[in-house]
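# model the following, please.
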Amino acid sequence: MSKVIEINNLTKTFGNVTALNNISFSLGKGKVLGFIGPNGAGKSTAIRILLGLLKANSGNATIFGKDVWKDSVAIHERIAYVPGDVHLWPNLTGGEIIDLFLSFRGVNVDKQRKETLMRRFDFDPTKKARTYSKGNRQKVALISAFAADADLYILDEPTSGLDPLQEKVFQECIDEVKTKGASVLLSSHILSEVEQLCDYVAIIRQGEIVESGTLDELRHLTRIQISLKTNKEVPELAEQKWVHNLTFEKNEAVFQLDSEYMDELISYVQPYGVIKFESAPPKLEDLFMRHYQTEEDS
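Presented below is the predicted three-dimensional model:
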């Protein structure tokens, strides 16, 4: 599979502050990568390097096999970018700004696609940008991005300010561009969105990639939620190394289980007459919180 984005051992410092520390990840053609982490983790710095707005101290990053710093002009001809905080010209209408953004790409605009996107996003293009809410400013950027053909979409918190209905339209647009063979780098705080849309996930913490891989690979590392009820009390359940955060709710033991210890759990509780045994598959949010919980909580 050809690599659309490839980052190898990338480091970026600002004075004595290390924003990115030797990070590496890649994105293949026609795939969606979820790039997640809290504010200050290094997501936006990495994206600015990919866009050619910042130069890394060391390491290398390429898009379409081209150096993101030296070949940024050629790269930008094939990408669409949506920031998390969109600033617009206050005296232009939303429609005028969308047309202006599309003209920057130097390609023929599919007017029907643009009109369709404005209807789907329930967007009024006749109002001046100074009257727009944050959500409407995001719509301007999203419509501009999806109205033009691109091989790569770089989206930095793109649904900030959108209501749930518009988030659903956004998710549909991602599926559509992916079907056409485009790739997407999606930076998001909305873990359910990442879980639904992304083929791969890279979690960044304090400038370092702490986990990366497919959702299935990452779920293997998370803990399963277990609800257990038995005829007899299970002794020393809380003392087992694979049981975490044990509580009792309505005579049921509720806890998290390290997924690789399922066989041990079943063998351990079987002699006590299992009445109810339910397991919930781990979610991306579980893994995310495990990496960001404080030392006191771990």
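# only C-alpha atoms for contact and neighbour calcs from this point on.
OK.
# how much space is there between the most centrally placed residue in the chain and Ser212?
Compute the mean C-alpha point of the chain, and by Cα atoms, centre = their mean the closest residue is Gly34, 3.1 Å away. Distance of Gly34 to Ser212, computed by Cα to Cα, to the nearest Å: 10 Å.
# common neighbours of the two, please.
Tyr200, Val201, Ala202 (Cα atoms under 8 Å, 6 or more residues apart in numbering).
# turn those residues into TSV, columns for neighbour count.
Formatted as TSV, the shared contacts of Gly34 and Ser212 follow (neighbours: other Cα atoms under 10 Å):
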residue	neighbour count
Tyr200	23
Val201	26
Ala202	22
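# Lys70 sits in which helix or strand?
Per DSSP states H and E: Lys70 is located in neither a helix nor a strand.
# could you look up the SS state of the nearest residue to it once chain neighbours are set aside?
Excluding the flanking residues, the one nearest Lys70 by Cα to Cα, 6 or more residues apart in numbering is Gly52, at 8.0 Å. Using DSSP: H, G, I helix; E, B strand; the rest coil, the structure places Gly52 in coil.
# for the comparison step, fold the sequence that follows:
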Amino acid sequence: MIVYVTNLKKKFGKVQVLNGLSMQVENGEIYGFIGPNGAGKSTTIKILLGILKATEGEAKIFGKDVWRDAVDIHKHLAYVPGDVNLWPNLTGGEVIDLFMRLRGEKNNRKRDEYIEKFQLDPSKKCRTYSKGNRQKVALVAAFASNAKLFILDEPTSGLDPLMERVFQEAVLQVKDEGRSVLLSSHILSEVETLCDKIGIIRHGEIIETGTLNELRHLTRTNLLVATKQPIQLLTELEGVHHIERKGDHTISMQVDSQYLDELMKYISQFGILKLESSPPTLEDLFMRHYETNKGGN
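Sure, this is the predicted structure:
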């Protein structure tokens, strides 16, 4: 196990930011860490990085305490924040080389490979870089390293769609090499594409965790149905939501998984002409959780 967190709590004065958070990241796993602003994601990451000390609970990386053993842990860890600040008078290449030397690494082939992939000009001073190019510097420095764990906090902020694809390929590459990734992202499609396991944080604790397929059991299936006769009394059925008529005989809806069989039996009496079913997306799951659990961040 690479990351082990149990019953983590953090208070700032009287404000409880983390409230018994527990999570685990296995070796070679990409773990998606998602939640709204203010849910406690950044605080959790700062504790894992040894920047903040937890009020209660236990947090370990590589079996070592994240606060006491932060220096040792950082030898094998790469971190990319969502807003990278660089030394303005150094070039991008000099910053990348500096980060690599701090880890005692010098893999110029890998560095050059990622500079090319991310289409970064390493000869420019950092003060001339856009936000996206500053992100590229941090991403190149991270992926060119031999880190065993990557902690990525909104890492594609400022990147264009082409570079997002390059980022996703880089993440999958390190996974193939048996390394681990903790990915915090607001881009749910990115998390859905990359992650083996997902943890949803709310009010400072993980409220759902599992693979996407496991979490889909907790949400709804999207249906589009065309029938010979108009479907009657659909709103009276249990487990059917967001009913939208697309025409006299065509309806789109969402159905709780446990009521799917019952619904099919009901609508079959109206003569099914077309039936399209699609699994719920991570966004469906996420939005449903926050629609039904409103109140604070």
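# TM-score of the superposed pair?
Taking TM-score structural alignment, normalised by the length of the second structure as the basis, the two superposed chains have a TM-score of 0.96; 293 aligned residues with a Cα RMSD of 1.2 Å.
# hang on, the earlier thing: the residue nearest to the centre of the first structure maps to what in the second structure?
Under the alignment by TM-score structural alignment, Gly34 of the first structure pairs with Gly32 in the second structure.
# residue contacts, its match?
Leu182, Leu183, Ser184, Ser185, Val191, Cys195, Asp196, Lys197, Ile198, Gly199 are the contacts of Gly32 of the second structure under Cα under 8 Å, 6+ apart.
# gap between the third one and Ile151 of the second structure?
Noted for Ser184 of the second structure: a distance of 8 Å to Ile151 of the second structure, by Cα to Cα.
# more neighbours, these two?
Ser184 (25 against 21; other Cα atoms under 10 Å).
# quick one: map the more buried one onto the first structure.
Under TM-score structural alignment, Ser184 of the second structure pairs with Ser187 in the first structure.
# show me which residues of the helix ranked longest in the second structure are buried.
Counting by DSSP state H, the longest helix found in the second structure is helix 161-176. Using 16 or more other Cα atoms under 10 Å as the test for burial, helix 161-176 of the second structure gives Met163, Glu164, Phe167, Ala170, Val171, Leu172, Val174, Lys175.
# how much distance is there from the next helix or strand after it to the middle of the chain?
Remark: after helix 161-176 of the second structure, the chain's next helix or strand is strand 180-184, criterion DSSP H and E. Remark: strand 180-184 of the second structure is offset 7 Å from the chain centroid, using Cα atoms, centre = their mean, to the nearest Å.
# where along the second structure do the helices fall?
41-48, 70-74, 92-102, 108-117, 131-143, 161-176, 188-194, 212-216, 260-267, 282-292.
# those: which one's closest to Ala226 of the second structure?
Among the helices of the second structure, helix 260-267 comes nearest to Ala226 of the second structure, with 9.8 Å by Cα to Cα.
# in the first structure, what residues pair with the closest one?
Residues 262-269 of the first structure are matched to helix 260-267 of the second structure when aligned by TM-score structural alignment.
# mind listing what's buried along the matching stretch?
Leu265, Val269.
# mean shift of it relative to the second structure?
In the superposition against the second structure, stretch 262-269 of the first structure averages 0.9 Å from its aligned positions (mean Cα distance after the TM-score superposition for the first structure).
# against Phe270 of the second structure, how distant is the most far-flung residue of the second structure relative to its centre?
In terms of distance from the mean C-alpha position of the second structure, Gln229 ranks first, at 43.5 Å (Cα atoms, centre = their mean). Distance check for Gln229 of the second structure against Phe270 of the second structure: by Cα to Cα, it reads 5 Å.
# need the residues touching each of those two.
Common neighbours of Gln229 of the second structure and Phe270 (Cα under 8 Å, 6+ apart) do not exist.
# buried deepest among the helices of the second structure, which one?
helix 131-143 (a mean of 23; mean count of other Cα atoms under 10 Å).
# read off where it ends up in the first structure.
Using TM-score structural alignment, helix 131-143 of the second structure pairs with 134-146 in the first structure.
# excluding sequence neighbours, find me the nearest residue to Glu205 of the second structure.
Leu21 is the one closest to Glu205 of the second structure (Cα to Cα, 6+ apart), at 4.3 Å.
# and for Tyr103 of the second structure, the neighbour number?
One thing to correct before we go on: residue 103 of the second structure is Arg, not Tyr. As a burial measure, Arg103 of the second structure scores 17 neighbours (other Cα under 10 Å).
# mind checking what it lines up with in the first structure?
Arg103 of the second structure maps onto Arg105 in the first structure, by TM-score structural alignment.
# neighbours of the closest residue to its match other than its chain neighbours, just the number please.
For Arg105 of the first structure, ignoring the flanking residues on the chain, the nearest one in space by Cα to Cα, 6+ apart is Glu77 at 6.5 Å. By the criterion of other Cα under 10 Å, Glu77 of the first structure has 14 neighbours.
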